[in-house]
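> Okay, here's the prediction I keep looking at, along with the sequence it came from:
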Amino acid sequence: MANESNKTVKVRLVRGLRGTQARHRLSVKALGLNKLNDVRELKDSPQVRGLINQLHYLVRVED
């Protein structure tokens, strides 16, 4: 189980936030993404996966 807690996921903002819902803009900020093409390496957790699923049209998960 210790190995599972070390997993990370890279998330890149690939679309601009203009015209998106306010809740989605807040979710992008919660992921730590500010500008277009920003990349963050986040701990892989159900909360982060939920945000990624909500923002599927704005972000891309990278290996």
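Good, I have the coordinates.
> going forward, measure contacts between C-alpha atoms and count neighbours the same way
Noted.
> ranges for the strands of the chain?
For the chain, applying DSSP state E gives strands covering 8-13, 39-43, 59-62.
> What is the distance between the shortest one and the centre of its chain?
This points to strand 59-62. In this view, strand 59-62 has its centroid 7 Å away from the chain centroid, taken as Cα atoms, centre = their mean, to the nearest Å.
> put this beside the first:
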Amino acid sequence: MANKLKVTLVKSTIGAIPKHRATVTALGLKKTNSTVELPDNEAVRGMLWHVKHLVKVEEI
């Protein structure tokens, strides 16, 4: 596994269900095309799995 993950919000959360909006916000993503680096652990991977249709993930 990689040490960090680079996560980019590629699709808007306007039409998403509220739980997915909250997950994207908890990941630290605010606007479309915003990017954050997060630690690669099971908690973050689980959050990303739920919003995989909204984000792009790269291993660093």
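That came in fine, so what should we check first? This is a predicted model, so every value here is computed, not measured.
> Present the strands of structure 1 as JSON lines; the columns should include mean neighbour count and distance to L51 of structure 1.
Formatted as JSON lines, the strands of structure 1 follow (neighbours: other Cα atoms under 10 Å; distance: least, Cα to Cα, whole Å):
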{"stretch": "strand 8-13", "mean neighbour count": "18", "distance to L51 of structure 1": "11"}
{"stretch": "strand 39-43", "mean neighbour count": "17", "distance to L51 of structure 1": "12"}
{"stretch": "strand 59-62", "mean neighbour count": "16", "distance to L51 of structure 1": "10"}
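> Could you point out which of those strands sits nearest Q21 of structure 1?
strand 59-62 (14.6 Å; Cα to Cα).
> Please tell me which residues of structure 2 the closest one aligns onto.
For strand 59-62 of structure 1, the aligned range in structure 2 is residues 55-58, judged by TM-score structural alignment.
> now for D40 of structure 2: what does it line up with in structure 1?
D40 of structure 2 maps onto D44 in structure 1, by TM-score structural alignment.
> Name the nearest residue to its match, sequence neighbours excluded.
Excluding its sequence neighbours, the residue lying closest to D44 of structure 1 (Cα to Cα, 6 or more residues apart in numbering) is T8, at 4.8 Å.
> what does D63 of structure 1 give?
Nearest to D63 of structure 1 is K10, by Cα to Cα, 6+ apart, at 6.6 Å.
> what about L58 of structure 1, how many residues close to it?
Using other Cα atoms under 10 Å, L58 of structure 1 is surrounded by 19 other residues.
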